[in-house]
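Student: Pasting the sequence and the predicted model now:
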Amino acid sequence: MSTYDSRQETVVRGQTVAVIGAGISGVCAAAHLLRQGLQVTVFERSSIAGGVWHYDERIPPDPPYPNNTPSHGDYRVSEPGEFAYATPPPEHDPDAGPGTAISEGPSSVDLEVQFSPPGPCYAGLKNNVPTYLMASALEPWPEGTEPFVSQKLVEEYIQTLSKNHGVDSVTLFHTRVDEVRKTPDGARWEIRSVTLEKGATGPRLTERTSYFDLVVVASGHYNMPRVPDIQGLKEWKASYPSRVTHSKQYRSPAYFRGQNVLVIGAGVSALDICREIDGVATKTYQSARGGKFDLPASLLPENATRVPEIASFTLSDDARRREQLGDGEPIPGSVVLKDGQVLDNIHRVVVATGYIISYPFLPQLHSDTTPITEAGEDILVTADGVMAHNLHRDIFYINDPTLAFVGAPYYVATFSLFDFQAQVVARVFAGKVPLPSREEMRKEYDKRVEEKGLGRAFHSLHAPGHEIAYVQDLVDWVNRYAVAAGDPPMLPHSEEWKRAHEEQKARTRGSFMPPEEVAKPAGEQ
């Protein structure tokens, strides 16, 4: 049973922990929780650990145009009792391995893609933070690892951590969490999960309910695509669905050979795709709206041109009479930009406008009608889906910190920072580090809102020194109690890491530009 007293500094106690997700956040969280002697179950909807770094050549289903509200997520949440019911969850079979196939045949593949939509990883993906800055404290990268490596090596590193630190053996693969709620007495968390299993006549979905003292959400940022409501985009998608895709569906530059491509967005994914298709596509246009985190046009390859925000997509009269296009034919229509420019002869559109924060298994903490400024003290995700509200230090849900999140911050050395968060969660959930009172956590959160404002920037640690300061604050907090708990102190960033981090920041400083410097008309310097 978990306990938490909101009135004073209190230890959170529990023995059983559910971890949702087996990407780097979930693997680190589970490994550190196991080290603290807790009973851990990891729920992972795919077949293998790796999260966003797991490459799956299959394409995820189209998102709605425009996107759904945040509580919908990227899959249809089942209704209670919709599938066969059994309890407790099955024992994980250590001999089966994380890559065990479910079944064969097109129907099985279709069901698996709908059940667990593949992530945004593509074959040419590489890390954009050097490996020497994004190592877990669990173990280093293999000796001789280059600073920037292929997706395959990053995925293998995560899977090695999972295997070597006992996480594989406590993970239920092919198991999706559809609902997380407190029991009526408030003592425990009830988790309703659905498992995709082999059956005598083909794949089947089985629903189970299990109970935990504590829950860690480590499901990541990159699940639910954000699709803007631009006039006419929905009609382009409906008329020529294969020609308009989200960046989550990008797999290879081969599809863009000899074509004119419009990429919507100016973030990392948009830049990566522009670079990947350089020399393959005939011409690339990248549309930027002038957002705070837009990357500068100077980073684009020679064959790509930065253009302003899009006003509308229009289809010609000819388009309404045609159902299919030849491979070399452009979409019969025009793209009107907000400065009045018109782009014609566009063959493909890639919507690289990012993702929505969404936890569809926590519907009670979502409000799809509440604006960001009115979240109050209960709501986790509001209508915009750009931030997670009401988290103490971006980790613990203030109203009930038996619910924790690992992986919320943006623009960080991900593996390293998420590992620090995981260490904190493990010590708090093991009862070795007390939390402040709810009142104190609320004061600290409100002060941060006042300083950083609401929105995506709330979770950003991009500014010089912010990431190091954030981690040091966590380390200082934990170490105030480490000796009394009989634990070794939590180690901070090394001086070598800090120097390397500052050098990396200096090399990339200027990657973000003021909005007034972004999306100038074509030809303007």
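Tutor: Arrived safely, thanks for sending. Quantities reported herein were computed from a predicted structural model and do not represent experimental measurements. Numbers count the residues shown, from 1 in each chain.

Student: CA only for contacts and neighbour counts going forward, please
Tutor: Will do.

Student: which residues does the spatially most central residue of the chain contact?
Tutor: Nearest residue to the geometric centre of the chain (C-alpha atoms, centre = their mean): residue 221, 1.7 Å. With contact set as C-alpha atoms under 8 Å, 6 or more residues apart in numbering, residue 221 has these partners: 355, 356, 357, 407, 408.

Student: In JSON lines: those, plus distance to residue 365, neighbour count and secondary structure.
Tutor: Shown next, in JSON lines, are the contacts of residue 221 (distance: C-alpha to C-alpha, whole Å; neighbours: other C-alpha atoms under 10 Å; DSSP: H, G, I helix; E, B strand; the rest coil):
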{"residue": "355", "distance to residue 365": "19", "neighbour count": "19", "secondary structure": "strand"}
{"residue": "356", "distance to residue 365": "15", "neighbour count": "26", "secondary structure": "strand"}
{"residue": "357", "distance to residue 365": "12", "neighbour count": "25", "secondary structure": "coil"}
{"residue": "407", "distance to residue 365": "18", "neighbour count": "23", "secondary structure": "coil"}
{"residue": "408", "distance to residue 365": "16", "neighbour count": "23", "secondary structure": "coil"}
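
Student: mind listing the strands for the stretch 351-500 of the chain?
Tutor: Ranges of strands in the stretch 351-500 of the chain, per DSSP state E, counting those that start in this stretch, are 355-356, 391-392, 396-397, 403-405.

Student: can you pull out the helices in the chain?
Tutor: Ranges of helices in the chain, per DSSP state H, are 24-35, 106-115, 151-164, 233-239, 268-276, 414-429, 438-452, 466-482, 495-508.

Student: for comparison:
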Amino acid sequence: MASESRFGPGRTVAVIGAGIGGVSAAAYLLKEGLSVTVFERADKAGGIWHFDERVPEDPPYPSQFPSFADYQPSQPGEFAYATPPPDSPVDGESRKDAFENADSTGLEVRFAPPGACYAGLTNNIPTSILVSSLGPWPEGTSLEISQDQAESYIQGLGRNHGVHAVTQYNTRVDEAKKTADGTKWDIRTVTLEKRAAGSRLIERTRQFDLLAVASGHYSTPRVPDFAGLKEWKATFPTRITVSKQYRRPEKFKGKNLLVIGAGVSGSDICRETAGIANKVYQSVRGGMYDTPAHLLPKSTIRIGEVDKFVLKDSSIEGDEQKLDDDDTPLPGSIVLKDGTVLEDIHHVVIAVGYITSYPFLPHLQSDTVAPTDAGPELLVTSDGNMAHNLHKDIFYIPDPTLAFIGVPYHAVTFALFDFQAKTLARVFSSKAFLPTREDMVEEYQARVKDRGVGRKFHSLAETGREVDYVKDLIDWLNRDGERLGEPHVPGHAEEWVKELAVLKDRLSKAWFGAKPDAKAEESPE
């Protein structure tokens, strides 16, 4: 059994993120008697379900390494005086006016880039099972909900369980590292203070015993390195965007649209723009989780993988004003790998997923190490496809005072994160105990051998995998809890498991046709 001296009631915990994962983690940590501070860079809770009409700035074309996230952390002291000014309202805190700038909106967008939520976002898992045990949905909630209902639900959980009261909004974590003696975490934050005269950034550094990361999957867009794409973006900056910047379909009214990617967001954009855009093309590469064409509107034109973007230089020179006119097709062609040439496109939306990135943990990320060479210490490697070296996808094996909520993919998120948060809180409060480091490493390596490295490593899509994962967590908590006289932690209700099985069967039949079990491993959830 690993040493548990670092854990226990009264320990201080920093939680990064106030989406459903962060709210769940903070709520259960508070219930177990720990001292919790949540840092949320937006001005309210909700995470991926928080809708912001503003759009984030462009990512690099092509996307960079995992260290280049959707924001670049500041350097220590960048927003701090060597000595606090005499009028500092908080004794002993360094601070500095960073921007006395009328462009508050631009600063806010750069500081906390708006998320990927679009106006028409709805749940693809019914609320009967997409629910937290922290509280039910409001009476009368339908099985399908809008983003604002989900956002309100998350915020309500935060208020009802004391999370809102311990959350510092408009506060971004720029660096998290262990103290020199290795006993605590130095958490360096930057807070955006909004004022009538202009906004300013305030830097603070505080120490915590434990750190829980719940920053989510959908922050850093992946942009492929297609030949010519960088030049297209530079020439037509407003016409080439990523799905994280998509808000409403009306922008594409009467236009010819190319959507690159067949995951959830790319397919949703195709559905929303059907009947509004003139033509909608969807480029797919034939990946495991591509949405089948028969689930899209019949008007969507499914095409193959893009090979390159070609400019027609002669039609561009001296015609910048024409290029700004949305009614004018882009003067170039898109060549597919099968040789097909696509022309008369007005807009391109790139929806090929996101990069795993924790920019506030730079010492645990490498832009050069291949995923197969991650070793026993690295958390993120060059491809940004997974989080390495986690026990049960939660605890960082070399130092379990660092933990994560929300790493698994293809799961019933609200319910899954609830169980992960309970596990986190029990361990951090010394009411459940981690195996030895050697045992955790052995279990992790066996999983790598079975699953391989990459995005699939964290997938719970296969039939029964999510239920088994949760059962494993709950058995662990109750085994240790019984020995300590702690209350029993219930697992999935039988009715919940049955409803999930029915949902998976229905989705598999819709996804794959008459033989849902033949490709159960590729379930779309």
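Tutor: Good, I have the coordinates. Computed from a prediction, not measured in an experiment: that's the story for all the values here.

Student: hang on, the earlier thing: got the strands of the stretch 351-500 of the first structure as JSON lines, with distance to residue 41 of the first structure columns?
Tutor: Formatted as JSON lines, the strands of the stretch 351-500 of the first structure follow (distance: least, C-alpha to C-alpha, whole Å):
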{"stretch": "strand 355-356", "distance to residue 41 of the first structure": "26"}
{"stretch": "strand 391-392", "distance to residue 41 of the first structure": "23"}
{"stretch": "strand 396-397", "distance to residue 41 of the first structure": "19"}
{"stretch": "strand 403-405", "distance to residue 41 of the first structure": "15"}
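
Student: closest one to residue 144 of the first structure among those strands?
Tutor: Residue 144 of the first structure sits nearest to strand 403-405 of all these, at 32.6 Å, using C-alpha to C-alpha.

Student: mind listing what's buried in that closest one?
Tutor: Using 16 or more other C-alpha atoms under 10 Å as the burial criterion, the residues of strand 403-405 of the first structure that qualify are 403, 404, 405.

Student: Quick one: average offset of it versus the second structure, please.
Tutor: Strand 403-405 of the first structure, aligned to the second structure and superposed, deviates on average by 0.2 Å (mean C-alpha distance after the TM-score superposition for the first structure).

Student: counting contacts, what elements does that strand pack onto?
Tutor: Where contact means 3 or more C-alpha pairs under 8 Å, 6 or more residues apart in numbering; DSSP states H and E, strand 403-405 of the first structure is packed against strand 214-217, strand 396-397.

Student: follow-up on the earlier one: what lines up against the residue nearest to the centre of the first structure once you look at the second structure?
Tutor: In the second structure, the residue equivalent to residue 221 of the first structure is residue 217, according to TM-score structural alignment.

Student: Check residue 252 of the first structure too.
Tutor: Under TM-score structural alignment, residue 252 of the first structure pairs with residue 248 in the second structure.

Student: returning to what we had before: with distance to residue 425 of the first structure as new columns, can the helices and strands packed on strand 403-405 of the first structure be given to me in TSV?
Tutor: As requested, those are arranged in TSV below (distance: least, C-alpha to C-alpha, whole Å):
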stretch	distance to residue 425 of the first structure
strand 214-217	8
strand 396-397	8
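
Student: Please work out which of these is packed deepest.
Tutor: Looking across these with neighbours counted as mean count of other C-alpha atoms under 10 Å, the highest average goes to strand 214-217: a mean of 24.

Student: Next, the residues that contact it from outside, please.
Tutor: With contact meaning C-alpha under 8 Å, 6+ apart, strand 214-217 of the first structure is reached by 2, 14-21, 26, 29, 188-189, 402-406, 429.

Student: Residue 450 of the second structure: neighbour count?
Tutor: When neighbours are defined as other C-alpha atoms under 10 Å, residue 450 of the second structure has 10 of them.
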